[in-house]
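> I'd like to go over a predicted model; first the sequence, then the structure.
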Amino acid sequence: MKIFYAVQATGNGHISRANQIVPILKKYGEVDLLLSGNNYSLKPEFEVKYRSKGISLYYNDCGSVNLGKTIFSKAIFGAIKDARSLTLKDYDIVINDFDFVTSVACSLQKVPSVHFGHQASFRSKNVPRPSKIDPVGELILQHYARAPHHVGLHFKSYDEGIFAPIVKENVSSSKPSTGDYYSIYLPSVDQFCMYQSLKKLNKIKFHWFTHDTKEARQDENIKIMPISDVGFTESLINCKGLITGGGFETPSEALFLGKKLLSVPIKKHYEQQCNSAALKQMGVKILLDPKFDAFDRHIINWIEEDAEVPPLEKADTQNMVEYIVKQRYK
């Protein structure tokens, strides 16, 4: 069987998921991968046959989507060009994890595909949304990676065809402990935005993972580290709690490990707003409009809040891949 698997490379969640999926897919046949986008820091653990710049989201310094740079980027013209040159008719199954290029190529060539991943879950109206619906954001979720079939992932099985999150093996098989520090993973926020606030909390220790540092260093109560899968995973397994964005994979791992969680969704990022609405329903603390110059007060309030960590199950990845492959979606 020939399998085509397209992976969105805005952020690290899609690549992290693919790292778990690809070895299982290879049991069923030959797998060719396309990596679409360039706004990521996690190294793929699989061979990439096709690459496209795709269409990536870009952010301002302090955690807000840069709409001008994203929408008016010339990348959309390159993505359509890549779609026209991508031949998919020879594949037995096309799996698309939220990639615009593959979606357009399938449409042009009339090749059926399955939209797989977290964004695919939003085809269901049962999946939580924020109180204020963003029509543009909703349009993107529904049509950015169009496909005739959908297999979604979310914090809960809100509808048929929506599975629990995929949790990495080194997380699911770990033995978590409670250290003396809190982990921070806010990759869209530059250091200067919240550095002073963290310094004010000089009696609280932090492991702070940022995209704008190359080497780990200790700065009094803050250990500042570059983003890496191994380093962050170890920190997460042994932390007291996690401060992160409104993504999907990282909050899922934190809840699976039973960690106290503070979600700070990226401004103007509709999918993260939706995720935070779901997390809020589960009892997780959400910070929708953070003032980073006063971030210390938000952290103190969160730490002092006595809230139970909602339980979260993980998907049976082997069974999920079998479910996708055996149906073939022809």
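Sure thing, it's come through. These numbers come from a predicted model, not from an experiment.

> could you use CA atoms for every contact and neighbour count after this?
OK.

> ranges for the strands of this structure?
Using DSSP state E, the strands of the chain run over residues 2-10, 30-39, 50-52, 93-97, 114-117, 149-153, 162-163, 181-185, 205-210, 217-219, 222-226, 241-244, 260-263, 285-286.

> and Q318, which of these is closest to it?
strand 162-163 (12.3 Å; Cα to Cα).

> mind listing the helices for the stretch 1-150 of the chain?
Under the criterion DSSP state H, counting those that start in this stretch, the stretch 1-150 of the chain contains helices at 13-25, 67-71, 75-85, 100-109, 135-143.

> so how far is stretch 241-260 from its chain's centroid?
Between the centre of stretch 241-260 and the centre of its host chain there is 11 Å, according to Cα atoms, centre = their mean, to the nearest Å.

> this is the comparison structure:
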Amino acid sequence: MKFLFIVQGEGRGHMTQAMVIGELLLKQGHEIGAVVLGSSTRRRVPDYFLDAFPCPIHRIQSPNFVTDKANKAIKMGATLWDNLKKLPRYTASIRKLDQVVVAEKPDCVLNFYDMLGGIYAMIYPYRSSFVVIGHQYLIYHTDFTFAQPGGIQKQLFKLNTKITCWNASKIIALSLWKPERMSAVKNFSVWPPMVRKSVRTALPYSGDFFLVYIVNSGYAREIFELAKNFPDITIVAFWDAGEMPQKYQPLANLTFHQIDDRLFIEKLSQCKAYLSTAGFESIAEAMYLRKKTLMVPVEGQYEQQCNALDAQKSGAGLGAKNFDPQLLAQLTDSYSSSADSFEQFTEWQHSLESCFAEWMQEMQDSKTPVAK
């Protein structure tokens, strides 16, 4: 079968998911005709993603968050207004996406939580079959817990998720925990996280430093103050600050690195514990490597509040409003109590290939000619 990927480029987790699924598809002899990446000037596309696919990668401009001047908190009002102003650009993006789909004639379009991908499926429902993959779709499972209070942010999160899966013939939700009961939603499945091979083959041990990954570079000031006020704590941090050097060491106990896939996995496997802004995929990778995580959701990003709540429920670590050093001590002291959670997670993650095989069989059984 021939596939085409649409990948939301705002979060690196969606890129990771596409890479893992791509590897499984190619391993079984399927074809990936093209990858369409919804990106913006706010994030640099990592080289490891560009090198992961033996096919063209087309970039389109896709809706994005707007942060405050400190590049820390999400400004929801400004985000809505900025994206409304860019509607002509997004219309051009949908036209470009359609050109790629028409040229490639895929049997299936896999959308990794890109909003324009959902809008495209609504406008052109007969171009192909559409399948969506993402941890956000877990909101459709009965056992999912929403962060409180929800308010307008919760409603916008649910609306965005709904748009991304318009006209989807299959919804695949990713979860840190294995569900004990089926969902009532039609054509809905829950899969374990997409943990990369490079993580699965890493050899973890507990080093003497804390690892930090910050999505928005504005959180660097908070990490700097933590290292400055507690010189006995060693921190290795990764950020996406294009104007800074590859390696930056402002303090003897604090080093910042630009995003580097290989180095990040190496440090994740060696750290004492992991500090994160509650991105789903990196939490899953930390759990696989048996690293407890302190999760501080990006301010104003409701989805990450849900991620932190869900991950804490799964035994991944602790959710917090800031990187509190007292919580770091609590995190490392509670390692033994999380051993069972890590074991259950690993067992659940190892079922990924069987979930994939079951879906592939469903695809083969239901395959019919598609109007182009």
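Nice, thanks for sending it over. Note that the structure is a prediction, hence the values are computed from the model and not measured.

> hmm, back to that, most tightly surrounded among the helices of the stretch 1-150 of structure 1?
Of all the helices of the stretch 1-150 of structure 1, helix 100-109 has the most neighbours on average by mean count of other Cα atoms under 10 Å, namely a mean of 22.

> ok so, going back, of all the strands of structure 1, which one is nearest K199 of structure 1?
Closest approach to K199 of structure 1 among the strands of structure 1 is made by strand 222-226 (7.6 Å; Cα to Cα).

> pretty sure T234 of structure 2 contacts N253?
Yes - assessed by Cα atoms under 8 Å, T234 of structure 2 is found in contact with N253 at 4.6 Å.

> what touches both of these two?
Here T234 of structure 2 and N253 have A227 as joint contacts, going by Cα atoms under 8 Å, 6 or more residues apart in numbering.

> quick one: closest of the helices of the stretch 1-150 of structure 1 to K125 of structure 1.
So among the helices of the stretch 1-150 of structure 1, helix 135-143 is nearest, using Cα to Cα, at 10.9 Å.

> quick check: angle from that closest one to helix 100-109?
Orientation check (axes from the mean of the first three to the mean of the last three Cα atoms, to 10 degrees): helix 135-143 of structure 1 against helix 100-109 gives 60 degrees.

> where does helix 135-143 of structure 1 end up in structure 2?
Counting by TM-score structural alignment, helix 135-143 of structure 1 pairs with residues 155-163 of structure 2.

> and for V190 of structure 2, the neighbour number?
When neighbours are counted by other Cα atoms under 10 Å, V190 of structure 2 registers 23.

> is it possible to get TSV of the helices of the stretch 1-150 of structure 1 that adds distance to F292 of structure 1?
Output for the helices of the stretch 1-150 of structure 1, formatted as TSV (distance: least, Cα to Cα, whole Å):
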stretch	distance to F292 of structure 1
helix 13-25	24
helix 67-71	21
helix 75-85	31
helix 100-109	34
helix 135-143	25
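
> before we move on, back to that, so of the strands of structure 1, which one's packed in deepest?
Burial of the strands of structure 1 is given as mean neighbour count (mean count of other Cα under 10 Å); strand 93-97 ranks first at a mean of 28.

> contacts for that one?
Under the contact criterion Cα under 8 Å, 6+ apart, strand 93-97 of structure 1 has outside partners 2-8, 14, 88, 102-103, 112-117, 145, 325, 328-330.

> and it, which stretch of structure 2?
Using TM-score structural alignment, the residues of structure 2 aligned to strand 93-97 of structure 1 are 108-112.

> average gap between the matching stretch and structure 1?
With the two structures superposed, stretch 108-112 of structure 2 lies on average 0.9 Å from its match in structure 1, counting by mean Cα distance after the TM-score superposition for structure 1.

> now stretch 55-73 of structure 2: how far from the chain's centre is it?
Mean-position distance between stretch 55-73 of structure 2 and its chain equals 14 Å (Cα atoms, centre = their mean).

> what's in contact with that stretch?
Stretch 55-73 of structure 2 has contacts (Cα under 8 Å, 6+ apart) with 8, 10, 32-40, 50, 74-76, 78-79, 82-83, 89-90, 93, 96-97, 114-116, 216-219, 298-301.

> enumerate every residue touching L50 of structure 2.
So L50 of structure 2 contacts I57 (Cα under 8 Å, 6+ apart).

> what do we get in structure 2 for Q196 of structure 1?
The alignment partner of Q196 of structure 1 in structure 2, by TM-score structural alignment, is E225.
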